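Asker: sequence and predicted structure are below.
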Amino acid sequence: MKQSTLILLFLHLSLWSQCQDSSTFKSIDNYLRETIKINEIPGLAVGIIKNNKVIFQQYYGTETLESNRKVNPNSIFRVYSTSKLISTVGVFQLVEKGKISIEDKISKYLANLLNTWQDVKIKNLLTHSSGIPDMIRFTDISVDATDAEVIARLTREKMEFETGDQFRYNQTNYWLLTRIIEKVSGQTFEDFILKNQFPESENSILFSSNSLEMLPNRVVKYNYNADTGKYEKSTNIDGIRAHSANGLAISLPAFLQWSIQLNKGDLLKDGTKKMMWKPFDFFNKRDVFGYGWEITKINTIPSYGFSGGNVSAYRIFPENDLSIIVMSNGYKFFPVQYQIINHIAGLVDKNLIDPYLSAEESIISNFMTKDYPSAQKAYYNNKAKNPKWNFENTLNSVGYTLLRKGMINESIKVFELNTRENPQSGNAFDSLGESYFVAKNYTVALEKYKKAFELDSQNNNAKDMIMKIEKAMNNN
């Protein structure tokens, strides 16, 4: 680690120490410790920047479950899709230098593209509005395949939708951005990012989309197996083609330094950042997303960021001079990276306290940790605070979390609650149908899917499941 990085780390730790006696620090620390306890998070690192100063930097738990090595400032967390933020900044650095334009067609830089790809622009890759097929959907694309082989495979597929029409998250988009960055810069993607965003932190950042690769100080990600009741190491391997989309591994001090430089204008000018954070004009007029950045509002206050692997997240609140970084290596019940950021934002800045989000966090926690009658009672207590609040998406997410954890009966109860709360929601009945289908109660599953289709005739999933169940029943 370079001397300048060590000095930066010392300054960070000094500011952290100054903050330790404050009530805000204690509130944040207590909240994080309780969150870790409830979700059984193995390891966690959280950093907060206010007015370009690190006001909180704390480490919890261990890097791995197989050792007692504590998470520390040298621990390198793989941030998965949060990597896209760094890649996006790289694209806009080239825009700022006049090397590319977001209005450029990708065919200007990439050869041998299908005719249907010819009108896709760089802005469509950034906003996931390209319509190009998502390469991770095709199991016959090997991580060792050449770029030409991947293109050849994808060209056998139809466009998923009209370019510009909608947001649909897609890893192909960022692989193509990688190729454009390399074509224009004359460098490998990794070298370009390190040189232009992390020139003094090379020992605190690396790229690897191979979960099995043994790397110094890299924290191990775990997935909870509900059947065994144990955490298991992630074995996902995506290869170097995924580096720009999910391969960044970084220490908290390096990430904090990057955030300060972004906010101060060292990485991008203010005008360029405004361009990057501007909502894209999707044809469907429904989706909301910036140019590579998720847009979230709390009490009408905008913030920008992204998350990755359900274990990391970054959010910046420009109007409040606040940035928050969360990096972890697993969770037992429910991904909490957004909950942590929203909760901390309210603790740091009262203008960012959102009663709805607080109620939502409480509802999720109750259903994950309490028996159903108690959780349901707490749900109605939260709902009573504001009868107009709607928690359809929250209950749907909780139900699916329980279903994935093998808690089928509990998931059915939550989905049933959601249909009672939202009797006109085809999606709520669709989810309930799926839980009964998993429970092998096909008669009730069919009934719920029919209700879902009755409420929403555009629900192709419900339509397909009705046909599937009826066919199976007739064959029996």
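Answerer: Yep, it's here.
Asker: drop to CA atoms for contacts and neighbour counts, all remaining ones
Answerer: Fine.
Asker: just give me the residue right at the centre of the protein.
Answerer: By CA atoms, centre = their mean, the chain has its centre lying nearest to residue 307, at 2.7 Å.
Asker: which SSE is it in?
Answerer: For residue 307, the host element (DSSP states H and E) is strand 301-308.
Asker: below is structure B, check it against A:
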Amino acid sequence: MKRSAFVFCLFALAASFFLLSDSFVFSQESNRANQLEGLSSYVEKKMEEWKIPGMAIGVIQNDSVIFLEGFGFRDIDKKLPVTPQTLFGIASISKTFTAATIGILYDEGKLGWNTPIIDYVPDFRLYDEYATFHATVRDLLSHRTGLSPFSDLMVYVWPYERDEIYRRLRYLKPSSSFRGWYQYSNVSFVVAGTIVDKLSGGSWEDFVEKRIFKPLGMTHSNFDLQIKNVEDFSYPYKYENGQYVKLPFRHRPAGNPSGGINSSASEMINWLKLHLKKGQFDNRQIISPTSIDMIKNPCIYNFYSEEKWWPPMMSSALGWDFQFYSGYHLLTKGGIINGFGCFISFMPQEKIGIVILGNNGVALELTHYLTYYIYDQLLNLNEFSWDKLIEDETPKYKVSSEKSSKEQQAKSEKMSYPREKYTGSYEHKAYGKAAVYVENGEMQLNFNTNFVWPLEYCFQNVFKTVYDGATIRFEFKQDTAGNVTSLEIQIEGTDFSVVFEKSNSK
């Protein structure tokens, strides 16, 4: 009898412990949710100041959603509201999915993280012979192949399919040594996607849909122009000359592995859950803990800042960026593409994840600030006033926009030579052909039938255009007789350039 009483008391004590534990966890999560009280009104205020039509925010802690809300409009004309289910273009956050597809292939024994790509994809070629025989998927996914950021124009300007970009990779001269320096590259993720195409026996898109979207319940997430296949989607916008302007959706399916996924805050919450539970979702192992750990590990230093409010150093992991924020281990990834700006992050030890999506490109900057602001609220940090920084940065954005508008209206100085001097066909072995011609009295540069850049005269033989917020400089080179022989294209403020030879040069 005494033994039975003892066992009963022991069982009751254990049950009480578990009930108290659950109660403590619930209380802790409830307290964290309370710490975000007032966030909604704060976000709405900042959206108005930054001129962002719509946003969606999701926050999880210990596998529980503690904040999930849509703000503003996904369609300004029809006054349709943003909901947690609204699809946005998530741009470069797509790279985190490509890293995961490589991890799944590793789990299946189809490739090795540190095995040269050429060992399992024999037709893989880079410009440099040493890099060709030593490059691994980790090199591709951490931006350390030496590929120039300029090569990204091959993804978003030229009309090549993914396999053609992969084939032309061998003609892309690197702008830094192999593994010598971090250089952001969309092309490297397109190549990683091509490897998934080759090893999976299907397409990267099919692989993501079957192996990630479906098991994670991301039933509405999709790719490229498929965003309009669902009812609840957002249009991309920019704010210009005092009004919102609806932008066209970017259509470059070849670049899907680097920036072509569309998703919502509610479905991206599941993506965060997968990473916080080491590759597991709903008690099913989608990707191994080994691969998740490999994806999170830093590979190469990529950023240094002396600003007291910014992490002093960041490194590139695989598809993610690695940093320490106030002593906490933090993985982040931002994205910007034609009127969409977004940011996702998680703290593995604290089991906190945050996703913020916006339908204006400048939202990328604000989503960064809001993310750290939310972490500070949840972790009771008060080392820095994000509120003050957000307020300080807002006027800079407005001044920048006004200055850009004025620059576009400025008249060019008189040209030194007739426009016809520069017209003709130009060619580069990797990028292909480009045509310069005069239309309605204006210089035009045509890379393909769907993409034309207007050339604004600057001085002597130099022209410029603005693309995706970047100023691109064009300089026509001459021989001693004054004949144009080539066209050098350079992204202003960088050392990255490429030279197209004129086809009819003597």
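Answerer: Nice, thanks for sending it over. Being a predicted model, the structure only gives us computed values, none of them experimental.
Asker: for the two chains, what TM-score is obtained?
Answerer: Once superposed, the chains reach a TM-score of 0.68 (TM-score structural alignment, normalised by the length of the first structure), with 365 aligned residues with a CA RMSD of 3.5 Å.
Asker: the residue nearest to the centre of the first structure: what's it in contact with?
Answerer: Residue 307 of the first structure sits next to 79, 80, 81, 82, 313, 314, 337 when contact means CA atoms under 8 Å, 6 or more residues apart in numbering.
Asker: can you tell me what part of the second structure the strand holding residue 307 of the first structure aligns to?
Answerer: Strand 301-308 of the first structure corresponds to residues 328-335 in the second structure, going by TM-score structural alignment.
Asker: quick one: secondary structure of residue 178 of the second structure?
Answerer: coil (DSSP: H, G, I helix; E, B strand; the rest coil).
Asker: that one reaches residue 146, doesn't it?
Answerer: Yes - using CA atoms under 8 Å, residue 178 of the second structure is in contact with residue 146, at 5.0 Å.
Asker: residue 200 of the second structure -> the first structure?
Answerer: By TM-score structural alignment, residue 200 of the second structure lines up with residue 185.
Asker: contacts only, for its match.
Answerer: Residue 185 of the first structure neighbours (CA under 8 Å, 6+ apart): residue 192.
Asker: likewise residue 44 of the second structure?
Answerer: With CA under 8 Å, 6+ apart, residue 44 of the second structure has these contacts: 71, 72.
Asker: show me where the stretch 301-450 of the second structure has helices.
Answerer: Per DSSP state H, counting those that start in this stretch, the stretch 301-450 of the second structure carries helices over the ranges 363-379, 386-409.
Asker: again but with the stretch 51-200 of the first structure, I slipped
Answerer: Along the stretch 51-200 of the first structure, counting by DSSP H, counting those that start in this stretch, helices occupy 83-96, 122-126, 147-154, 171-185, 189-197.
Asker: could you tell me where the shortest one falls in the second structure?
Answerer: Yep, that's helix 122-126 of the first structure we're talking about. Under TM-score structural alignment, the match for helix 122-126 of the first structure is residues 137-141.
Asker: give me the mean deviation of the strand holding residue 307 of the first structure from the second structure.
Answerer: Here the mean offset of strand 301-308 of the first structure against the second structure after fitting is 0.9 Å, by mean CA distance after the TM-score superposition for the first structure.
Asker: settle it for me: which of residue 178 and residue 146 of the second structure has more neighbours?
Answerer: Of the pair residue 178 of the second structure and residue 146, residue 146 is the one with more neighbours under other CA atoms under 10 Å, namely 26 against 19.
Asker: burial measure for residue 167 of the second structure, as a count.
Answerer: 15.
Asker: cool, and residue 138 of the first structure?
Answerer: 11.
Asker: what does residue 66 of the first structure give?
Answerer: Neighbours of residue 66 of the first structure using other CA under 10 Å come to 8.
Asker: now do the same for it: its match in the second structure.
Answerer: Using TM-score structural alignment, residue 66 of the first structure sits opposite residue 77 in the second structure.
Asker: now do residue 92 of the first structure
Answerer: In the second structure, residue 92 of the first structure lands on residue 103 (TM-score structural alignment).
Asker: contact partners for the nearest residue to that match once chain neighbours are set aside?
Answerer: Once flanking residues are discounted, residue 103 of the second structure sits nearest to residue 291: 5.2 Å by CA to CA, 6 or more residues apart in numbering. For residue 291 of the second structure, the contact set (CA under 8 Å, 6+ apart) comprises 100, 103, 104, 106, 107.
Asker: measure the last one to residue 272 of the second structure for me?
Answerer: What it means is residue 107 of the second structure. 20 Å (CA to CA, to the nearest Å).
Asker: okay, these two: which has more neighbours?
Answerer: residue 272 (25 against 17).
Asker: just confirm that one contacts residue 353, I think it does.
Answerer: Yes - using CA under 8 Å, residue 272 of the second structure is in contact with residue 353, at 6.1 Å.
Asker: what do these two both touch?
Answerer: By CA under 8 Å, 6+ apart, the residues touching both residue 272 of the second structure and residue 353 are 345, 346.
Asker: helix, strand or coil: sort out residue 59 of the second structure for me.
Answerer: Strictly by three-state DSSP, residue 59 of the second structure counts as strand.
Asker: map it across to the first structure for me.
Answerer: So, by TM-score structural alignment, residue 59 of the second structure is matched to residue 48.
Asker: ok, residue 90 of the second structure next?
Answerer: Aligned partner of residue 90 of the second structure by TM-score structural alignment: residue 79.
Asker: ok, its match - contacts?
Answerer: So residue 79 of the first structure contacts 246, 247, 248, 249, 250, 307, 308, 309, 311, 312, 313, 327 (CA under 8 Å, 6+ apart).
Asker: strands - which of the residues you listed land there?
Answerer: The members of the contacts of residue 79 of the first structure that map onto strands under DSSP state E are 248, 249, 250, 307, 308, 312, 313, 327.
Asker: counterpart of the second one over in the second structure?
Answerer: Alignment of residue 249 of the first structure against the second structure is given by TM-score structural alignment, with residue 262 as its counterpart.
Asker: hmm, that match is touching residue 227, no?
Answerer: Yes - the criterion here is CA under 8 Å, and residue 262 of the second structure meets it with residue 227 at 6.2 Å.
Asker: higher neighbour count, these two?
Answerer: residue 262 (26 against 23).
Asker: residues contacting the match of helix 122-126 of the first structure, please?
Answerer: So stretch 137-141 of the second structure is in contact with 99, 102, 112-117, 145, 179, 188-189, 191-192, 299, 317-319, going by CA under 8 Å, 6+ apart.
Asker: and these, which are buried?
Answerer: 99, 102, 112-113, 116-117, 145, 179, 188-189, 191-192, 299, 317-319 (16 or more other CA atoms under 10 Å).
Asker: which parts of the longest helix along the second structure are buried?
Answerer: Determined from DSSP state H, the single longest helix within the second structure is helix 2-35. By neighbour count, and taking 16+ other CA under 10 Å as the criterion, the buried residues in helix 2-35 of the second structure are 29, 32, 33, 35.
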